[in-house]
Each structure stands twice: as structure tokens, then as C-alpha cells.
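Prediction below, plus the sequence it came from.
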Amino acid sequence: MAAGTARRRWFWAVYAVLLAGLTLACMEAAASFLVPSWPARDIRPIAVTSTPTITYNDWALRDRPRTFPWPPGVRFRSVLVGDSFLEGAFVRAPLSAFVEQRWTDAGHTGMEAINFGVSATGPPQYYYRIRDVALRLEPDVILLAVYAGNDFLAEPYGRWIPPAIAELPLPSLLGAVAPRSTWFVVNRLGLSEFGGANKPIEGEFEQLNAWLELPPAERLDRLAGHMHRHYFPKLPEATIREILSRGGERFWAAFDKRRKDPEFLAGWLLSGMIDWETGTWTMPRDAAEADRLDGRRMVDETLSWLVAAHRLAAANGVRLIVALIPVGTVDPDYVDFWRPWPKYFSTSLSADARHRALAAALGRSSVPFIDLRDVLAGRRGTYRIADGHWTERGTEIVADRVARELLKLAPN
């Protein structure tokens, strides 16, 4: 009796394993018709489509077509890894294109700056994007761009336990055996950082930007009502109106689409302003308070990922340099604009404090880095007001610096 029971248990256990394996195999086969091919699925957790102004290659990167083998005539290859600052969705070309143009203008031929900038990603994705894709390009140099505004982490490298599922290229249990199915599930359920970045309100972006064209009083009524209904139902609408009206017409003028660098109104911006301006937690009022309150928070954890990426690159015979991207506090126009909302602006003060602390920590490490604050500090018109990305002017200034730094590492 006991032997028969044990055999049945073994039978059902083996059967369950075989059934699970067959199910996964079928899922992978079906998903292969629905998801991007490699390496696109390991680079970006959403599908992208080129537009008349923004072109993506077959790797889902905003770049010209690239190949893993070095093209004939190429003598230097660099890969620029980062987030939306490198993707450059708000400027006419990504940073990598501006860098290559500077080399060409200076007579330096056969040099590549490959764009691995993907919006809504951070140091863990940077690390695994380098490990699983960028290193296969056999580059001479990897430039890893870290943005002070949202790239700081609470979890250090080496302590992260792979979950059941995660956006690629992050490791996960499902991703180890079924990468196509993993991409499909993450994409459909919005499990990526990009998928969770905005509240899913259908047509919100288009509606908000259409309301900008209304007369001031009607515009404020519509926006305040929308934020009350969808984001802050327990907050008096009068409070929301007061917060949104503080900057007067100067605030709304920033979204004039006739500007060289047109701005766009998003729900996350308005909700962030209202959330912070009504917040009761401790917030820094100046740089000194930011240093005291936030200067060391998450710095060591973030540094651990940069050190790990540097070691990974070195182990593969590739040089890696970190580029620190400051927040908009370096742009006097950005600072002046946000003065009516001191609590919301405190997020930039905190990020700037962590930026300076990370720069100091990198200076004590073996990881080579450049601090882009050096070329952006005090330069007006370098940051977009609403989303805090570089303007065309800011991108051009950074491209000058990055082109010079990478050129130092190129063969003579």
C-alpha cells in the first residue's frame, strides 16, 4: 500500500513537471509571434513605433540601424547607456547623434556612439542591459549616464533576489526559462517601470493639453475638476485651484507649442505638484537642509550598481565611464520658474544633494566619471520646465563634453 502510494505521488509529480514544461514551451511558441525579437525584447519593455519626427531601429532604440559585428571602417565604438535623457524623445536627435556629428565635424571618422537610452529605466536595467546586450557589441568604451532625479536606489547590487517575473533584462524565475512569455506578460499587465509611471486614465494626455487652449478661467476649472475627480477626491477643489493658479499665466505660457522646445502637460506633473504642496512631511527649504536630510540617502546603494557595472566591463576588457546628470537646479530659469511651489521644488533640492554626495563617493572609488554639472551650472535654458529633461541647448552643451571625453579614449 505504502509503495503504491509513493509511486503515485512520484507519477503525479513528474506529470506536473512535464505538463508545466509543455505549457511553457507552448507559451513561448505562441509569444514568438507577438513580441519583439532579441535584442529588442531585452532592451525595452514596450513596443515602439517610429513617427515622422522620431525613428527607432529594429532594436527598439532611437538610433540609426546598428550591427553586432563592427562595420567596415569603424575604428572606435562606444555605447551610451541610460534613460530618457539619452533616448532624447523631446529633441530632434538623441545625444549619441549629436556626439557623432561633433566627431564628424572635427574630421574624426570611423567612430560610433551607439544609443542605449531607454526611458523609465534605472541602474539595475543599465547593468543587465550592459551585461546581456551592450558587451556583445565589443565596444571600446561604455558611457553609463546616471540621472540624479530618479536613478537612486534603496536596494544595493548583490542583495536583489530575482522575483517570479520582472521586466527584461532584469532576472526573474519566468524570464530564465521563458523570456518571450515574460516580455508579453510584463507588457500586457504594465509591470515595467514605464508601465507603472502614469495613472491609466484613457485619453488624459490629449485632454489635458487640449484644455491648455481654453480661456484661463475655464482652463483652471477643467484641470482642477479633473485632478479632484481622478487623483484627489478627498482634497477640496478650492485647494487644488489655489495650487494650480500660483504661477499665474507664466505657468501656462510654458506650454505654448510655438516654443522651440515645446512642453507638454501630463497628469503626473500636476498630481506631483498637488501631492507635495499639500504634504506635511519634512522637506528641505534650501541646499543646506537638503544635504542634512537627504545627502546620504541611497548613495551607497546606487554606487554599488555603478561599481558592479565597472567591474563587469573591466572583466570583459571594456572601459566604462560614468556620466552624472544633474537635476534642473543648475538652470537659473528652472529655479525661477518653480519658486511658487517650494515644496514641490524640494524634490529637486533633495536630488541635487544626493547628486553631490554620489559625485564625492565616485571620487573616492576606482570608477572614472564626469560630472555634467561642470558644463551645465548657471546656463539658462538648458532644462525643460515641465519634465526636467534637457532642452536642445542643454543637449548640445552635453554633447560637446561627452564627445571630448570619449575622444580622449579613442585610438590616435
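Yes, it's here. Numbering: from 1, shown residues only.

alpha carbons only for contacts and neighbour counts from here, please
Noted.

Neighbours of residue 6, how many?
Applying other C-alpha atoms under 10 Å, we find 10 other residues in the vicinity of residue 6.

what's near enough to touch it?
Residues near residue 6 by C-alpha atoms under 8 Å, 6 or more residues apart in numbering: none.

that's a strand at residue 271, yeah?
No. Residue 271 is assigned helix when assessed by DSSP: H, G, I helix; E, B strand; the rest coil, not a strand.

distance of it from residue 284?
With distances taken as C-alpha to C-alpha, to the nearest Å, residue 271 is found 20 Å from residue 284.

between the two, which one's more packed in?
residue 284 (21 against 18).

Assign the more buried one to helix, strand or coil.
What three-state DSSP gives for residue 284 is coil.

buried set for stretch 280-290?
Within stretch 280-290, the residues scored as buried using 16 or more other C-alpha atoms under 10 Å are 283-284, 287, 289-290.

Over to stretch 405-412?
Neighbour-count burial for stretch 405-412 flags 406-407 (criterion: 16+ other C-alpha under 10 Å).

Contacts for that stretch, please.
By C-alpha under 8 Å, 6+ apart, stretch 405-412 touches 75-76, 78, 140-141.

List the buried residues of the longest helix along the chain.
Taking DSSP state H as the criterion, the chain has its longest helix at helix 2-31. For helix 2-31, burial by neighbour count (16+ other C-alpha under 10 Å) applies to 24, 27-28, 31.

Just put these in a markdown table and tack on distance to residue 294.
Below are the buried residues of helix 2-31 laid out as a markdown table (distance: C-alpha to C-alpha, whole Å):
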| residue | distance to residue 294 |
| --- | --- |
| 24 | 45 |
| 27 | 46 |
| 28 | 45 |
| 31 | 44 |
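
which one of these is nearest residue 224?
residue 31 (42.7 Å; C-alpha to C-alpha).

The helix or strand containing residue 97 - contacts with which helices or strands?
Residue 97 belongs to helix 95-105 when elements are defined using DSSP states H and E. Applying 3 or more C-alpha pairs under 8 Å, 6 or more residues apart in numbering; DSSP states H and E, we find helix 95-105 packed against helix 84-87, strand 111-117, helix 392-408.

Pasting the second one now:
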Amino acid sequence: MISRRWFWLVYGTILVAATVGGTEFVASFLAPPWPARDLRPVSAEALRERISSAFIDMPQLVPVYNDWGMRDRPRSFTRPADVKFRSVLVGDSFLEGLMLTSTMPSRVEKLWRNGGHADMEAINLGVTATGPRQYYYRIRDVVTPLKPDVIVAVVYAGNDFVSTALEPYSLPPWIAELPMPSVLGMVAPRTAWLLVNRFGLSELGRGNRAIPDEFALLNAWARKPPAERLDYFVRHMRTHYYPNVDEATVREILSRGGDRLWTAFRPRPADREFVQGWLLGSMIDWETGKWEVPGNAEEADQRSAPMVEETLTWLQGANKLAKDMGARLVVALAPSGVVDPDYVEFWRPWSRYFSYNLSSDARHRRLAGELNKRGLAVVDLRDSLDGVAGTYRLTDGHWTEKGTDIVAQRLARELMDLRRQLNVNGPRKGL
């Protein structure tokens, strides 16, 4: 009996190992190579193809990705001989800049070059639909071998607060979006990437509904005459998002402010806005919601504590990672659109939906205070953007070309000052 049990145990182990090995071999032909698979859950080629079809009449917005799958110029892990100061910027769509002609980090480098400092790097590791958990592991697994002088973690108040704290010794899940640890990821990273990609298990995959040609349809309908345009959107949202919300309610929400919502999507030479399903869905969700929301900044501040402490643990962990590699971590706090007067005015008819910005801004302020208390280096971008009109896209809430330029100028100055403080003139000994 004992020998039979040992037989099945050994046989089962060999079978599992062979299966995992076989799937990993097959996945090696489908998953991108490292570090691309640790950086984004969708291949750069697939993403570019999707974006190219959306921007068919605006080819200048089609992004170019390097072999790491980043929207950046080609980079190397070995520091080039002519680079004396290396910074790495980690963040989400605010760094990837999909609706922009160029990314914020590329503008930082351009400002340095124009000022006679071509020996400075601002490597872009911005990936859409990621947050502090991914930032931490991205720094641990990808930034560490880059041996930077400074790491900039760009934290967006709108959606970068998390409810799960960093617990280094907790058991990993069976599968997770890379570079976050998982059981499968430790033994078969290519298989883990492929499964997350195919089954939409990443934050990007979970945040977007698989509705065929939705983007193209929505933006085509936006160009229809006002008399028939609304009918298309109401029917679409009730069919695919909220079948249990009555038609009159959906129609009323989307028609508030007269033509205000739809004029935002008119073609323009720069900062063109696009209709997106998640945006309309979120508006309906919040405007029909029954939960209590803050009515002003004071009420928002009273409720801002949740998720601040949890988010802080990931940034403190990132700070320790930076110290361990001999680098300096800088947390750049990006506020929500509440700082832009145009953005605030645009969303006035949808007060419940806008209230999320009040909560985000309150958490932003609280996090800034907590980071300063703990001695972490903070660049509060609210100081540069507050009260400046035209810095945020009205609908998706990302920086406009103007807003991106303002942030790039601020970070270029801050990093130049930090270089002088650190007296960095090339790779440090031991790195």
C-alpha cells in the first residue's frame, strides 16, 4: 500500500512538472520576452494595433514602443558611457500618455538636452491601468538592474489608492498580473503572462468590457446629428452596461447640461477627446448610486483616511527598495482634475460623479502629509497645476498637452536640483 502511494505521488509530480514545462515551452512562443512580460499584460504590438485603428485619422498619436514594450526610446540595462545621471519614472497612463503627441518623461529629457544636459536619462516605465502594487514590484524586478540614481514614482490621486497593504511575507495567489508574485508566476512566468492576457485577469483586462468595436461605434455616434445621437448611446448603455436602469434615467443623465457632454468630443487639432464606454458607464453608476458622497472638500477630508495608510505601505516599501540599491526615491503626487477650473465647470451637472474627485483630492492631501511625516521625498504637482485652466482632459481626466508640459518642466527642475544635491556625475562605486 505504501509503495503504491509513493508511486502515485512520484507519478503525479512528474505529470505536473511535465505539464507545466510543456505549457511554458508553448507559452515562450506567445508571451513577450523579459522585461516586457513583467511590464505590461498586453503586448506592445497588440496595443499599438488597437490604438492605430482608433487613431486612423490622427497618425501622430499612434505610439511607438521599444523592445521592452514601453512608450520610450530604446534603452539598455547597462548605463551608456555618456550618461552621468539616470532616473527612472514609474507610473500608469499619465506616463504612458496614450492621447499625447509625446510622453512626459520624453519631454523631461528634451528640456535637459535643450539646457545642455544630454548626459541625463529619464527612462519611462509607465504602464496604463497599473497602481502602487505593480509599481513596487516593477521597481524590485525591473528598476533594480537598471541601477538608477533616482526613481520617481508618479502616484495619481484619482485611482492609485489601494485597499490592500504591503505584507512581504504573505502567501502569494495562484496567479496574478506580472510582476506581482504568484505561485504560477514563480515556476512558469510565460504561462502566467499568457493566462492573465487571454483571460483578462489584469487590472486593464478587468477594467474594460469586451464589446466588439465599441470604441469605433461610440465615437461614430458622437458625430451624428443631436436629434438621433442620444438614442444610440442610451440603447448601447442599457444593452451592455445597465439593462436594469430604465431608459428615461439613462437618457436624463446623458443629456444633462444640454449638449455639454457631446461638444467635448468634437474633433480638434490637439487634445482630442474620445467617447469611452467606461466613462459613460461610470457616470450612470455614480449618478444612480445610493451611497453617500461628499458635497464639498471639508466633507471629503473627513472621509479620506481609508486606503491612505494601505497605499503608504507600498510607497514605504518602494523607498526601502531604492535605499537598498543605493538610489533615491521621489514620490510625485499627481492631483485629480479638481485643480483645473475648466474641468470643475464641465462636470458641474454631474455632482455625484464629480464627488469622486473631491475624495481623491482629500486623499492626495492626506497622503502628502503622511509621506512628509515619514521623511520621504515628495514633489506635490498640485502646487504647479492648481488653478491653471486647460491642464486636464475634460472627459478621461488625464493631462492635456499643456498640463504635461507643466509637469515635465517641474520634474525636470526637481531632478536637476536633486542631481546637484547628490553630486552625481556618473555611476557610483559599487553599482
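Looks like it came in fine. These figures come from a predicted structure and were not determined experimentally.

before we move on, the earlier item: top of the contacts of stretch 405-412 of the first structure by neighbour count?
For those, the largest neighbour count, defined by other C-alpha under 10 Å, is 26 neighbours, found at residue 78.

how about that residue, what's its partner in the second structure?
Residue 78 of the first structure maps onto residue 87 of the second structure when the alignment is built from TM-score structural alignment.

now swap in residue 247 of the first structure and tell me
Residue correspondence to the second structure (TM-score structural alignment): residue 247 of the first structure is matched to residue 257.

Secondary structure class of that match, three-state.
coil.

Now the buried residues of stretch 280-290 of the first structure in CSV, please, with extra columns for distance to residue 325 of the first structure.
Shown next, in CSV, are those (distance: C-alpha to C-alpha, whole Å):
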residue, distance to residue 325 of the first structure
283, 22
284, 21
287, 17
289, 21
290, 18
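
Just tell me what residue 14 of the second structure corresponds to in the first structure.
Checking TM-score structural alignment: residue 14 of the second structure goes with residue 18.

Would you mind measuring from its match to residue 164 of the first structure?
For residue 18 of the first structure relative to residue 164 of the first structure (C-alpha to C-alpha), the value is 19 Å.

Let me know the distance separating residue 322 of the first structure from residue 365 of the first structure.
As judged by C-alpha to C-alpha, residue 322 of the first structure and residue 365 of the first structure stand 12 Å apart.

higher neighbour count, these two?
Neighbour totals were compared for residue 322 of the first structure and residue 365, and residue 322 leads with 22 against 12 (other C-alpha under 10 Å).

Give me the most central residue, the second structure.
Nearest to the mean C-alpha position of the second structure, by C-alpha atoms, centre = their mean, lies residue 92 at 2.2 Å.

Is that residue in contact with residue 134, as I believe?
No. Under the criterion of C-alpha atoms under 8 Å, residue 92 of the second structure is not in contact with residue 134, lying 9.5 Å apart.

per the alignment, residue 55 of the first structure corresponds to what in the second structure?
In the second structure, residue 55 of the first structure lands on residue 64 (TM-score structural alignment).

How about the secondary structure of that match?
Three-state call for residue 64 of the second structure (three-state DSSP): coil.

distance of it from residue 106 of the second structure?
12 Å.

again, but for residue 326 of the second structure
Distance check for residue 326 of the second structure against residue 106 of the second structure: by C-alpha to C-alpha, it reads 24 Å.

now for residue 275 of the second structure: what does it line up with in the first structure?
Under the alignment (TM-score structural alignment), residue 275 of the second structure maps onto residue 265 of the first structure.

My reading is that its match lies in a strand. Confirm?
No. Counting by three-state DSSP, residue 265 of the first structure is not found in a strand; it is coil.

Tell me the buried residues in stretch 157-176 of the second structure?
Going by 16+ other C-alpha under 10 Å, stretch 157-176 of the second structure has these buried residues: 157-162, 166, 175-176.

end-to-end on it?
Stretch 157-176 of the second structure has an end-to-end distance of 24 Å (criterion: C-alpha to C-alpha).

What of stretch 105-123 of the first structure?
Start-to-end, stretch 105-123 of the first structure (C-alpha to C-alpha) is 33 Å.

just stretch 235-249 of the second structure next, same as before
End-to-end for stretch 235-249 of the second structure, by C-alpha to C-alpha: 12 Å.

can you check stretch 59-69 of the first structure too?
15 Å.

What of stretch 378-397 of the second structure?
In stretch 378-397 of the second structure, first residue to last residue: 22 Å (C-alpha to C-alpha).

Off-centre distance for it?
16 Å (C-alpha atoms, centre = their mean, to the nearest Å).

if we can go back for a sec, of residue 64 and residue 106 of the second structure, who's got more company?
Legend: neighbour count by other C-alpha under 10 Å for residue 64 of the second structure and residue 106, higher for residue 106 (19 against 14).

which part of the first structure lines up with stretch 135-151 of the second structure?
Here stretch 135-151 of the second structure aligns to the first structure at residues 126-142, judged by TM-score structural alignment.

quick one: buried residues of that stretch?
Neighbour-count burial for stretch 126-142 of the first structure [16+ other C-alpha under 10 Å]: 126-131, 133-135, 137-142.

same thing with stretch 216-231 of the first structure?
219-220, 222-228, 231.

likewise stretch 246-255 of the second structure?
So, applying 16+ other C-alpha under 10 Å, buried residues of stretch 246-255 of the second structure: 250-251, 253-255.

Can you tell me which of those is nearest residue 401 of the second structure?
Nearest member of those to residue 401 of the second structure, counting by C-alpha to C-alpha, is residue 254, at 27.1 Å.

For residue 81 of the second structure, see how far away the closest one is.
Applying C-alpha to C-alpha, the value for residue 254 of the second structure to residue 81 of the second structure is 56 Å.
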